[in-house]
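> Could you look at this predicted model? Sequence included:
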Amino acid sequence: MASIDLNSDLGESYGAWSMGDDGAMLSVVSSANIACGFHAGDPAGIYRTVKAAVANGVVIGAHVSYPDRVGFGRRDMDVTTDELIADVIYQIGALKGIASAAGASVRYVKPHGALYNRIANDAKQGQAVIDAIKAIDSSLVLMGLANAPILDLARRSGLSVVSEAFADRAYTPQGQLVSRREEGAVLHDADAIAARMVQLAREGTLEAIDGSIIKIDAQSICVHGDSPGAVAIAKQIRQRFEAEAIAIRSFAVTQQGV
């Protein structure tokens, strides 16, 4: 049976402000990218999400970000190498502490938003994130954009990696994500998205925004927790996968055989 990881960005509520439905999403996904407080998430909310992930048997990852709560981590920042290393270490450390209190562990790191997009091709900031991960826990896996240079950079630096595709985002013919500023960048049709993801899991290809077919080598699929209809999209993907005999299994389980 073919298998692939299904992940979502969770723990992003803050105080009285609610973002997404973590409880529902955790009943569907196999890995959870949990906010660490820099772009979203408060300690109590992060703790609740971590405990819910543990209860659902979902693997936990640190969703690290630029320090940008106002912009939800989607504004690019020209930070120094030392600052970025310290920020990433701080965030991973915070989530590790919360996970430990919940009887779990952090297994991987997925940068968020602008940081994710920046390090996909920016070797300087990418190396800073890699160095931060190695400094705090070199066993952590780095999740990054499929086909992006950051994955090879991390491998050369001694980190394990997992490549990721996005269920609810459109792609350029070059295999990059279409900017959220452009029309059609975010996809909403759950049936169409599920069909795309079956194609990805089976054939390793997707249709780009111009209609061309592109190769995407991905071991994990992300459904953004803050997207409208996110839970419905994730459930539809899971239902289609089950019908197609495609198992949803965290890459952490697949890689380590546990």
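In hand now; what should we look at? Residues are numbered from 1 along each chain as shown.
> CA atoms for contacts and neighbours, from now on please.
OK.
> wait, residue 61 sits on residue 50?
No - counting by Cα atoms under 8 Å, residue 61 stays clear of residue 50, with 9.8 Å between them.
> so what's in contact with the two at the same time?
residue 34 (Cα atoms under 8 Å, 6 or more residues apart in numbering).
> just the strands in the stretch 51-200 of the chain please.
59-63, 106-109, 141-145, 161-166 (DSSP state E, counting those that start in this stretch).
> Okay, angle between the longest one and strand 141-145 too, please.
In other words, strand 161-166. 40 degrees (axes from the mean of the first three to the mean of the last three Cα atoms, to 10 degrees).
> Columns mean neighbour count and distance to residue 220 on top of the strands of the stretch 51-200 of the chain, output as JSON lines?
What follows is the strands of the stretch 51-200 of the chain, written out as JSON lines (neighbours: other Cα atoms under 10 Å; distance: least, Cα to Cα, whole Å):
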{"stretch": "strand 59-63", "mean neighbour count": "28", "distance to residue 220": "13"}
{"stretch": "strand 106-109", "mean neighbour count": "23", "distance to residue 220": "12"}
{"stretch": "strand 141-145", "mean neighbour count": "25", "distance to residue 220": "9"}
{"stretch": "strand 161-166", "mean neighbour count": "22", "distance to residue 220": "5"}
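> Which parts of the chain are helices?
All helices of the chain, identified by DSSP state H, fall at 22-26, 43-55, 81-101, 113-121, 123-137, 149-156, 190-203, 230-243, 251-256.
> Just the buried residues of the last one, please?
Going by neighbour count (16 or more other Cα atoms under 10 Å), the buried part of helix 251-256 is 251-252.
> Ok, the first one next?
With burial defined by 16+ other Cα under 10 Å, the residues of helix 22-26 counted as buried are 22, 25-26.
> take the one below as the second:
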Amino acid sequence: MAQTLRIAIVQSHLHWENPEQNRKMFEEKIDAISEDVDLVVLPEMFTSGFTMEPAHIDPSEGRKTVEWMQRLAQQKNMTLTGSILFPENGNYFNRLFFVEPNGKYSTYDKKHTFTLAGEDKVYEAGKHKLIVEFRGFKLCPLICYDLRFPVWARNVEDYDVLIYVANWPKPRIEAWDTLLKARAIENMAYCVGANRIGQDNLQHEYPGHSAVYDVLGKQIAYSDEEEILYAILDKGHIDSTRKKLRFLEDRDDFSWKG
């Protein structure tokens, strides 16, 4: 029997700095998921938008969102992932949560904070990649600006799927499209990109372009509208392609120095 991973990407607008309203909105959207899925992917900072004013949001909201994700994951028997503004020990993080139906969760803190917006001055940068083993697949979730840095994403762990959650704006959307495809090809892995849509309170426009690319860079899902995208990832496609085209065996050796 073929081993597959069924994903849904929720491409949505966001309510600015309003976690409660965003949770309510996303719960309605998740309730409307029409297919049987294993993994629901939400955008970057999905409870607030890409704010550089984290103090505007009550510190309790981070924990409330994690508990909300745990409740939904259990009720729907789906795993949820996406990043949120999360305070910890007096610092703020752009932190991705990967929450499974049994309540277990893993986290990844955004490594490459977006200096153009001053994110590096507000949020602490992460130092470690996260590799999650989930339903027979090895997943590597990353966040937005990380997409521009191929060394950080380099497939030295033999992962199967790259996931990028983002608030990627319209003026640079061609880079998003190009780099998602490139990361799939160079790492011989599925590449999943979940972007937001709409306009934020700073007048930045986000055009969506959430997409999924297979191991050879073929686009298997894409949208520039507010909707839910579905895709089925096939472990057999990964294994057979890597066996036939042994490009990863020729990858360069290097040591990461953070």
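Ah, there it is. Note that the coordinates shown come from a computational prediction; the quantities given were computed from them, not determined experimentally.
> TM value for the aligned chains?
For this chain pair, the superposition-based TM-score is 0.44 by TM-score structural alignment, normalised by the length of the first structure; 186 aligned residues with a Cα RMSD of 6.0 Å.
> Pipe the helices of the first structure into JSON lines and attach distance to residue 35 of the first structure per row.
Listed next are those as JSON lines, based on distance: least, Cα to Cα, whole Å:
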{"stretch": "helix 22-26", "distance to residue 35 of the first structure": "12"}
{"stretch": "helix 43-55", "distance to residue 35 of the first structure": "7"}
{"stretch": "helix 81-101", "distance to residue 35 of the first structure": "8"}
{"stretch": "helix 113-121", "distance to residue 35 of the first structure": "11"}
{"stretch": "helix 123-137", "distance to residue 35 of the first structure": "16"}
{"stretch": "helix 149-156", "distance to residue 35 of the first structure": "21"}
{"stretch": "helix 190-203", "distance to residue 35 of the first structure": "25"}
{"stretch": "helix 230-243", "distance to residue 35 of the first structure": "17"}
{"stretch": "helix 251-256", "distance to residue 35 of the first structure": "19"}
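> so which of those helices gets nearest residue 166 of the first structure?
helix 190-203 (8.9 Å; Cα to Cα).
> Show me what the closest one packs onto, helices and strands only.
strand 2-10, strand 205-207, helix 230-243 (3 or more Cα pairs under 8 Å, 6 or more residues apart in numbering; DSSP states H and E).
> Name the residues of the shortest one that are buried.
Meaning strand 205-207 of the first structure. 205-207.
> again, but for stretch 227-247 of the second structure
227-231, 233-235, 237-238, 241-242.
> Reformat the strands of the stretch 51-200 of the first structure into CSV and put distance to residue 131 of the first structure next to each item.
Output for these, formatted as CSV (distance: least, Cα to Cα, whole Å):
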stretch, distance to residue 131 of the first structure
strand 59-63, 15
strand 106-109, 12
strand 141-145, 11
strand 161-166, 14
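> Now do the same contact list for residue 86 of the first structure.
Listed by Cα under 8 Å, 6+ apart, the contact partners of residue 86 of the first structure are residue 132.
> Surely residue 237 of the first structure and residue 194 touch.
Yes - with contact defined as Cα under 8 Å, residue 237 of the first structure counts as touching residue 194 (4.5 Å).
> Those two: who's more crowded?
Neighbours were counted for residue 237 of the first structure and for residue 194 using other Cα atoms under 10 Å; residue 237 has more, 28 against 22.
> wait, doesn't residue 150 of the second structure sit right on residue 185?
No - at 11.5 Å, residue 150 of the second structure does not count as touching residue 185 under the criterion of Cα under 8 Å.
> ok, the two, which is more surrounded?
Neighbours per residue (other Cα under 10 Å) separate residue 150 of the second structure from residue 185, with residue 185 holding more: 19 against 14.
> Which secondary structure elements does the strand or helix carrying that one sit against?
For residue 185 of the second structure, the element it lies in under DSSP states H and E is helix 173-187. Helices and strands touching helix 173-187 of the second structure, by 3+ Cα pairs under 8 Å, 6+ apart, are strand 190-195, strand 210-213.
> so after the first one, what's the next helix or strand?
Yep, that's strand 190-195 of the second structure we're talking about. strand 197-199.
> Please point out which parts of that next one sit buried.
Buried residues in strand 197-199 of the second structure (16+ other Cα under 10 Å): 197-199.
> Which other helices and strands does it contact?
Judged by 3+ Cα pairs under 8 Å, 6+ apart, the packing partners of strand 197-199 of the second structure are strand 205-207.
> which one of the helices of the first structure lies closest to residue 2 of the first structure?
helix 190-203 (7.8 Å).
> Next, the buried residues of that closest one.
Per 16+ other Cα under 10 Å, helix 190-203 of the first structure contains these buried residues: 190, 193-194, 196-198, 200-201.
> so is residue 26 of the second structure in a helix, a strand, or just coil?
Three-state assignment for residue 26 of the second structure (DSSP: H, G, I helix; E, B strand; the rest coil): helix.
> Can you verify my assumption that residue 11 of the second structure contacts residue 210?
Yes - Residue 11 of the second structure is within contact range of residue 210, at 6.9 Å (criterion: Cα under 8 Å).
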